[in-house]
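>>> This is a predicted model, with the sequence first.
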Amino acid sequence: MHELSLLEGVLSIIEDNADTQGYTSVKKVCLEIGALSCVEPEALRFGFDIVMKNSVADGATLDIVTMPGQAICQQCGCETKVFELHTPCPDCQSFSLDIQSGLEMRVRDLIVN
């Protein structure tokens, strides 16, 4: 489950920012996850409390926002939202979509003390 290592990266970001920004605890973490990222939101929810234990984010809640992917068709130039890899173009049905976004995961917001 690579979600645990992703959560460890999130914790590292939180703790680095706690040092530089001067906060001592986190109440809420909001993650933005691209629909094409192959990250399982339920696995993140399952591991969140475990990874955050005994840190500045111990007891924080987790909010996950899933963002659709964006793609441009290389055949007809159509710009479209995509929610799965290997999706055909809605205009020409070509599978030559150039993914522009939707593969990323980022810390969107923190509510801190």
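Good, I have the coordinates.
>>> Please count neighbours and contacts with C-alpha atoms only from this point.
Noted.
>>> Break down this protein into its strands, ranges please.
26-34, 61-67, 69-73, 79-82, 97-101, 105-112 (DSSP state E).
>>> between the ones you listed, which one is nearest to E42?
The minimum distance between E42 and the strands of the chain falls on strand 61-67, with 9.7 Å, by CA to CA.
>>> and the angle for that closest one with strand 105-112?
Taking axes from the mean of the first three to the mean of the last three CA atoms, to 10 degrees, strand 61-67 and strand 105-112 form an angle of 140 degrees between their directions.
>>> correct me, but I99 touches G69?
Yes: I99 lies in contact with G69 (CA atoms under 8 Å); the separation is 7.2 Å.
>>> Structure two is appended below for comparative analysis:
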Amino acid sequence: MHELSVCQALVSQLEAVAAQHGGGRVELVKLRIGPLSGVEAALLRQAFPLAAAGSVAEGAELQIDAAPVVVQCQACGASGEAAPNRMLCPACGGFRVRTVSGTEMLLESVELSAPAAEML
């Protein structure tokens, strides 16, 4: 399951973010994942607690938002949403489209708690 290695890389990134902002614990992680990214959200949810164990992200909530597939037609220039398995122009029905969105996995935001020293 490659989602575990994706989560391990995510946890490394979260530790760097936490260190950069004073070393607080990660409380909430928001991701945006497109259906063409090659990452399964359900498997990512299962792998995250394993990857986060013993790190600053242990116990953090993982929130995953789905990104739509958006295409731009090379024939008529129209843009719009398309189904992942039916990538056609929403305006003219043409098949010569460029993917604008839907392939991404983005770390949208991280919420940190205040470091213990600041809580006193």
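Nice, thanks for sending it over. In this text, all values refer to a predicted model and were calculated from it rather than measured experimentally.
>>> TM-score for these two?
Between these two chains, after superposing, the TM-score reads 0.90 (TM-score structural alignment, normalised by the length of structure 1); 113 aligned residues with a CA RMSD of 1.4 Å.
>>> related to what we said a few turns ago, let's have the strands of structure 1 in TSV, adding distance to E8 of structure 1 and mean neighbour count.
Written out in TSV, the entries for the strands of structure 1 read as follows (distance: least, CA to CA, whole Å; neighbours: other CA atoms under 10 Å):
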stretch	distance to E8 of structure 1	mean neighbour count
strand 26-34	13	19
strand 61-67	14	16
strand 69-73	24	20
strand 79-82	28	19
strand 97-101	23	17
strand 105-112	12	14
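>>> closest one to I13 of structure 1 among those strands?
Nearest to I13 of structure 1 among the strands of structure 1 is strand 105-112; the distance by CA to CA comes to 8.3 Å.
>>> could you say what helices and strands the closest one packs with?
strand 26-34 (3 or more CA pairs under 8 Å, 6 or more residues apart in numbering; DSSP states H and E).
>>> Report the inter-axis angle for the longest helix seen in structure 2 versus strand 26-33.
With secondary structure taken from DSSP state H, structure 2 has its longest helix at helix 2-20. Our comparison of helix 2-20 of structure 2 with strand 26-33, counting by the same axes, to 10 degrees, yields an angle of 130 degrees.
>>> equivalent range in structure 1 for helix 2-20 of structure 2?
With TM-score structural alignment applied, helix 2-20 of structure 2 matches the range 2-20 in structure 1.
>>> Outside of that stretch itself, list whatever touches it.
Outside stretch 2-20 of structure 1, the residues within contact range by CA atoms under 8 Å, 6 or more residues apart in numbering are 24-25, 39-40, 43-44, 47-48, 51-52, 55-57, 107.
>>> Among those residues, name the buried ones.
The neighbour-count test (16 or more other CA atoms under 10 Å) marks 25, 39, 44, 47-48, 51-52, 56-57 as buried among the contacts of stretch 2-20 of structure 1.
>>> From those residues, pick the one nearest L103 of structure 1.
V39 (9.1 Å).
>>> Nearest residue to the closest one in space, ignoring adjacent ones along the chain?
E3 (6.7 Å; CA to CA, 6 or more residues apart in numbering).
>>> neighbours of that neighbour, just the number please.
Other residues near E3 of structure 1 come to 19 when the count uses other CA atoms under 10 Å.
>>> if I look at it, how far off is S55 of structure 1?
As judged by CA to CA, to the nearest Å, E3 of structure 1 and S55 of structure 1 stand 18 Å apart.
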